[in-house]
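**Q** Pasting the sequence and the predicted model now:
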Amino acid sequence: MTNKVKPQWAELLKDSPFDQPHFSETIKSKIRQKTKIKNKGKLRIAIILLAAAALSSIFLYLFIVDNEKMTEPIDERNAYYDRGELLLQVFPEPDLQAGSPTGYVFNFSEPFTIYQGKELFIRAIHINTGQQVVAVPTVKITEPSSGYKSLERFTANFALPLGGLWRFEVELDGHYYGDVILSVKDPLWELSSEFKSASYMLRGKDQNVGFIDPGFIAGKINKYMWHLWDNNRDLNGEFTVKAVKKGDDHMIEVFSGSNLGGSLNDADRSIPSSMSLPIAGVWRLLPMVGGRLVDSIVIEVNE
């Protein structure tokens, strides 16, 4: 068997078609640089994605923990301890109920020197809605409770607008001191009666608070003259009226005025107002002075 002689063009194909090597060192260097850039870009994207995933996991964890804290049950407690030491106890009247003034005894356990000369303030916060009222307006402590060495029997009388759990926060000179949580029964929803003062009929609570009542029609503004009796309490401060509808726990503001005026119709203080309620039904009016609820008045709003 003889070897075939390859044609001349086959021999020519052995040679490179380029005058110089196609992959010169310059070209190879550029290719390496582009490859490194692409790899760095991919690495950067991977790092960003991993960081985003980590942050998402952290936020998800915090959200779950926060939700768990928010859903933790809040229990009633009438005492406050700091580092195992009892600082405060609160004793309300039996059958504590919203809607009317109730008596409370605040028992402070520390020596009187802790409280002497300081300003005491107590606010009440409705746990379910976060709505607040002033329980005890700012008072300067100058002497111990009568018959005691300290503030073992600091008494207060105030009303709460809603039933449910309430947190009572105590401040001394504007700083948090302690708190307790009390359960308050829902208020009664019987319509408030009228009583006579001088020659006028007022709806409300005799010798406490009332207004001349021309009636209420849903969505219609009308004028109402308020009358209040001081009963040895401070009636200085802005007068406001809030309202809550039966079956709801959201308070709305229906009137905000200035300070109360002088005596009228045998009442110690008075103020005119314009009020309107948006929906027909049974409502509770909540007259307040300086953020402190005076009492409550149940009325019916007609269509």
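**A** Nice, thanks for sending it over.
**Q** can we go C-alpha only for contacts and neighbour counts from here?
**A** Fine.
**Q** Spell out the residue ranges of the helices in this protein.
**A** Ranges of helices within the chain are 8-12, 25-71, based on DSSP state H.
**Q** Now tabulate the ones you listed in TSV and tack on distance to residue 104 and mean neighbour count.
**A** Listed next are the helices of the chain as TSV, based on distance: least, C-alpha to C-alpha, whole Å; neighbours: other C-alpha atoms under 10 Å:
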stretch	distance to residue 104	mean neighbour count
helix 8-12	113	9
helix 25-71	29	12
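**Q** will you turn the ones you listed into a markdown table that also has distance to residue 168?
**A** Shown next, in a markdown table, are those (distance: least, C-alpha to C-alpha, whole Å):
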| stretch | distance to residue 168 |
| --- | --- |
| helix 8-12 | 102 |
| helix 25-71 | 19 |
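**Q** alright, now check it against this:
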Amino acid sequence: MRFKGLDLNLLGVLETLMATRSVSRTAEQLNLSQPAISSALKRLRRYFGDEILVAHGKRMLPTAFAESLLPQVHESLRAVEGLIATSTRFDPATSQRNFRLCSSDYISTAVLAPLSRELAHEAPSVRLELLLTDDQSAHHLEQGGIDLLIAPEGYTARELPAEHLLDERHVVVGWKDNPLLAGSLDEAAFMGADHVQVAIGYQRTPAFGDRELGLQGRQLRVAARASSFAVVPWLLVQTERLALMHERLALVMAALHPLAIREIPFDFPVMREMMQCHPARAADPGLAWLRERLHRQTVIHKSK
């Protein structure tokens, strides 16, 4: 399909070329041959009168003009996707849709895993591709690289609307034979203990619980730091360490590991978990179904 002389299929190739900066990797991602991608790049260069990508040693670097085009290309492709999705009927019982969801391992374990088990019967050909949040998650959502971002309020893409999914309490977890947890836990014992923290992504962004402790002016003695909540139980067992954990996740983990759960011995805010999709996909009936199904899943959990 052409618009003002431009084959619109080339925009998808351009977006992938800019992401991979490689003809061969673009060919792999788009399931096309390298000669086909090389030909597409030549056509892009001819149409725009710019080199688009320039060889630099073994790498290809985008020109300044190509960098300036990229936001418009992203926006155009997302708008087209939204148009197609709006006009497409979605039937979960027969759909073969693949949804890319980005969330913490807490949400993946406590919410998405139970949902996936139920969808195996309700929507057997629908696939959930679960990606862990990192420093670039909000950027990937803005660029259309993921369908749905689930993250705490304050960790979402700032420029995009977000809807409330659930409220989550935090609790203290530790080894079941930890003497600090033999009875009720007081604030002095909590603050005097060694702790396991979770830091997210390359920039080591503190998880919600640790961020809130910092805002309260509470400085913990950190004995170990993990990049995933799934690792935390392994760093607690057979030690006197403590950790903050989401209540839903703590209950799942305590069923699998020898852990004890206690209340936080001081006032602590409830975490508001949000979900976001790109506005261009807001009318997508498939995403609308998935968001509604996620809301229903949290209600089911709450009633248990």
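**A** Okay, I see it. All values reported here derive from a predicted model rather than from experimental measurement.
**Q** Give me the TM-score for this pair.
**A** Remark: TM-score between the superposed chains equals 0.24 [TM-score structural alignment, normalised by the length of structure 1]; 132 aligned residues with a C-alpha RMSD of 6.7 Å.
**Q** rewinding a little: can you tell which of the helices of structure 1 is closest to residue 124 of structure 1?
**A** When those are compared for distance to residue 124 of structure 1 using C-alpha to C-alpha, the nearest one is helix 25-71, at 19.5 Å.
**Q** Could you pull out the buried residues of the helix or strand containing residue 290 of structure 2?
**A** Assignment of secondary structure by DSSP states H and E places residue 290 of structure 2 within helix 285-303. Buried residues in helix 285-303 of structure 2, counted by 16 or more other C-alpha atoms under 10 Å: 285-287, 291, 294, 297-298.
**Q** so what does that helix touch, helix or strand wise?
**A** helix 64-86, strand 163-168 (3 or more C-alpha pairs under 8 Å, 6 or more residues apart in numbering; DSSP states H and E).
**Q** got the angle for the longest one vs helix 285-303?
**A** Helix 64-86 of structure 2 runs at 70 degrees relative to helix 285-303, counting by axes from the mean of the first three to the mean of the last three C-alpha atoms, to 10 degrees.
**Q** Helix or strand next in line after helix 64-86 of structure 2, which one?
**A** strand 98-103.
**Q** and if you look at the last one?
**A** Per DSSP H and E, strand 163-168 of structure 2 leads on to strand 170-175 as the next helix or strand towards the C-terminus.
**Q** Just the buried residues of the next helix or strand after that following strand, please?
**A** Past strand 170-175 of structure 2, further along toward the C-terminus, the next helix or strand under DSSP H and E is helix 187-192. Neighbour counts using 16+ other C-alpha under 10 Å place residue 190 of helix 187-192 of structure 2 among the buried residues.
**Q** same check, this time on stretch 73-88 of structure 2
**A** Neighbour-count burial for stretch 73-88 of structure 2 [16+ other C-alpha under 10 Å]: 73-74, 77-79, 82, 85-86.
**Q** My guess is residue 80 of structure 1 contacts residue 87. True?
**A** Yes. Residue 80 of structure 1 is within contact range of residue 87, at 5.9 Å (criterion: C-alpha atoms under 8 Å).
**Q** Need the overlap of contacts for these two.
**A** Contact with both residue 80 of structure 1 and residue 87 is made by residues residue 178, according to C-alpha atoms under 8 Å, 6 or more residues apart in numbering.
**Q** from what I can see residue 15 of structure 2 touches residue 74, true?
**A** Yes. Under the criterion of C-alpha under 8 Å, residue 15 of structure 2 makes contact with residue 74 at 7.1 Å.
**Q** Between the two ends of stretch 242-252 of structure 1, how far is it?
**A** Using C-alpha to C-alpha, to the nearest Å, the end-to-end distance of stretch 242-252 of structure 1 comes out at 5 Å.
**Q** Could you do stretch 70-81 of structure 1 as well?
**A** Start to finish, the residues bounding stretch 70-81 of structure 1 are 22 Å apart (C-alpha to C-alpha).
**Q** cool, and stretch 259-273 of structure 2?
**A** End-to-end distance of stretch 259-273 of structure 2 (C-alpha to C-alpha): 25 Å.
**Q** Kindly report the same for stretch 225-238 of structure 1.
**A** By C-alpha to C-alpha, the extent of stretch 225-238 of structure 1 from end to end equals 16 Å.
**Q** And residue 184 of structure 1, how far from residue 124 of structure 1?
**A** Using C-alpha to C-alpha, we find residue 184 of structure 1 at a distance of 12 Å from residue 124 of structure 1.
**Q** and what of residue 298 of structure 1?
**A** Per C-alpha to C-alpha, residue 298 of structure 1 is found 22 Å from residue 124 of structure 1.
**Q** quick one: residue 10 of structure 2 from residue 34 of structure 2, how far?
**A** Using C-alpha to C-alpha, residue 10 of structure 2 is found at 14 Å from residue 34 of structure 2.
**Q** do the same with residue 175 of structure 2
**A** Counting by C-alpha to C-alpha, the gap from residue 175 of structure 2 to residue 34 of structure 2 is 54 Å.
**Q** try residue 276 of structure 2
**A** Between residue 276 of structure 2 and residue 34 of structure 2 the computed distance is 35 Å (C-alpha to C-alpha).
**Q** more neighbours, those two?
**A** residue 276 (24 against 16; other C-alpha atoms under 10 Å).
**Q** just checking, the more buried one touches residue 149?
**A** Yes. Using C-alpha under 8 Å, residue 276 of structure 2 makes contact with residue 149 at a distance of 5.1 Å.
**Q** Which parts of the stretch 101-250 of structure 2 are helices?
**A** Remark: helices assigned in the stretch 101-250 of structure 2 by DSSP state H, counting those that start in this stretch are 105-107, 113-122, 137-142, 187-192, 208-215, 232-236, 247-256.
**Q** What is the neighbour count of the nearest residue to residue 103 of structure 1 once chain neighbours are set aside?
**A** Take residue 103 of structure 1 and drop its neighbours on the chain: the residue closest to it by C-alpha to C-alpha, 6 or more residues apart in numbering is residue 157, 4.4 Å away. Residue 157 of structure 1 has 15 neighbours, counted by other C-alpha under 10 Å.
**Q** got it, and the one 10 residues further on?
**A** Residue 167 of structure 1: 20 surrounding residues under other C-alpha under 10 Å.
**Q** if I pick it, what's in contact with it?
**A** Under the criterion of C-alpha under 8 Å, 6+ apart, the contact list for residue 167 of structure 1 reads 124-127, 179-182.
**Q** So how do I select the buried members of the residues you listed in PyMOL?
**A** Selecting only the buried entries of those in PyMOL, with 16+ other C-alpha under 10 Å as the criterion:
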select buried, resi 124+125+126+179+180+181+182
